[in-house]
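1. The following comprises the amino acid sequence and a computationally predicted model.
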Amino acid sequence: MADSHNNDDAGQVAPNQPERAKRDSLFLLAEVIRETGEPMGNAKIRNLSATGLMADCDFAFLPGDRLVVDLRGIGPVPGVVVRATAMRMGFQFDREIDPQRARKPVSSGEQSKVPLYLRYLSTAAQFKR
């Protein structure tokens, strides 16, 4: 999956598609909320790039759904569902991230006990639609 070619889920090169960002295969659990702050459950991230991710989810989403994914080592990242099949989604970030930060060990310092959906609501105004 860390291939720079455009591959569909079966590994076939997709014709006439723009070049995709390099993807790293990994298994990472992340919390998902709607931009409104409604908790939607967890996502098991299968691959991650600077511009998006592919994940198995607790809830079925539709293309165009606006969500926030809380990535370990990165924090809340807003974006849009661009592909959805059953309980799996392709998610495009509103801004680029450094996917290697999600692979780094989490610090042993105390983490916020405030749920993501409450933390996000206080900063939601800074994200433009």
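-> Received, thanks. Residues are numbered from 1 along each chain as shown.
2. Only C-alpha atoms from now on, for both contacts and neighbour counts.
-> Will do.
3. residue boundaries of the helices in this structure?
-> For the chain, the helices defined by DSSP state H occupy 116-123.
4. Excluding covalently adjacent residues, which one is nearest to L118?
-> Closest residue to L118 apart from its sequence neighbours, by C-alpha to C-alpha, 6 or more residues apart in numbering: G37 at 6.9 Å.
5. Could you measure from that neighbour over to P76?
-> In this view, G37 and P76 are 12 Å apart by C-alpha to C-alpha, to the nearest Å.
6. Who has more neighbours out of the two?
-> Taking other C-alpha atoms under 10 Å, G37 and P76 do not tie; P76 has more neighbours (21 against 18).
7. wait, that one sits on Y120?
-> Yes - here P76 reaches Y120: they are 7.3 Å apart, a contact under C-alpha atoms under 8 Å.
8. Okay, one more to line up with it:
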Amino acid sequence: MSLPSTEYEPRRAVRETIACPARIWGLTLPPSDVVVVNLSANGCMLQSDMPASIGESLTLELPDLGSLRGVVIWSTGARIGLEFEALIPQDAYLGFLERHHDGSEG
């Protein structure tokens, strides 16, 4: 059974390279400045000075998109992989990319 064309397949979402300042916080992580390095409709990779634990729930505050809740699915050094609890709506996602894409191929 295939998904309608307006739906995303979470494990196959294309990651777009960006460099967007943002903020994260969680139960054990105080509000911290991060840079979103790449973004898909269902997650992102962050560059952060603060460590995060796998399985930790975080809130990511992105300009134009607001607060996105997610779970850390991997963390290594200064990089964090975050999977969102809900997909970013397609129109909001595409608009965000138009405003924040760094010009690299994703």
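-> Structure's in. What do you need? Note that the coordinates shown come from a computational prediction; the quantities given were computed from them, not determined experimentally.
9. From what I see, the residue nearest to L118 of the first structure and Y117 are in contact.
-> Yes - contact criterion C-alpha under 8 Å: G37 of the first structure and Y117 qualify, at 4.6 Å.
10. ok, back up a step: ok, the residue nearest to L118 of the first structure - contacts?
-> Going by C-alpha atoms under 8 Å, 6 or more residues apart in numbering, G37 of the first structure touches Y117, L118, Y120, L121.
11. run the last query once more with 10 Å
-> Listed by C-alpha atoms under 10 Å, 6 or more residues apart in numbering, the contact set of G37 of the first structure reads L67, V68, L116, Y117, L118, R119, Y120, L121, S122, A124.
12. Which of the residues you listed ranks first by neighbour count?
-> With neighbours taken as other C-alpha under 10 Å, the top of the contacts of G37 of the first structure is V68, carrying 27 neighbours.
13. Against E19 of the first structure, how distant is that residue?
-> For V68 of the first structure, the distance to E19 of the first structure - C-alpha to C-alpha - is 24 Å.
14. which stretches of the first structure form strands?
-> 24-34, 39-48, 52-57, 66-71, 75-85, 88-93 (DSSP state E).
15. I'd like to know which of those is closest to R101 of the first structure.
-> strand 66-71 (9.2 Å; C-alpha to C-alpha).
16. Translate V82 of the first structure into the numbering of the second structure.
-> Under the alignment (TM-score structural alignment), V82 of the first structure maps onto I73 of the second structure.
17. tell me the contacts of that match?
-> G43, A52, S53, I54, G55, E56, S57, I80, G81, L82, E83, F84.
18. Any idea how many residues pack against whichever residue in the first structure pairs up with the last one?
-> Taking TM-score structural alignment as the alignment basis, one finds that F84 of the second structure is matched in the first structure by F93. By the measure other C-alpha under 10 Å, the count of residues near F93 of the first structure is 20.
19. thinking again about what came up before, mind listing the shared neighbours of P76 and Y120 of the first structure?
-> Residues touching both P76 of the first structure and Y120 by C-alpha under 10 Å, 6+ apart: I33, V68, D70.
20. quick one on the thing from earlier: now the contacts of G37 of the first structure as CSV including distance to I97 of the first structure?
-> Listed next are those as CSV, based on distance: C-alpha to C-alpha, whole Å:
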residue, distance to I97 of the first structure
L67, 16
V68, 13
L116, 19
Y117, 20
L118, 22
R119, 19
Y120, 18
L121, 21
S122, 21
A124, 18
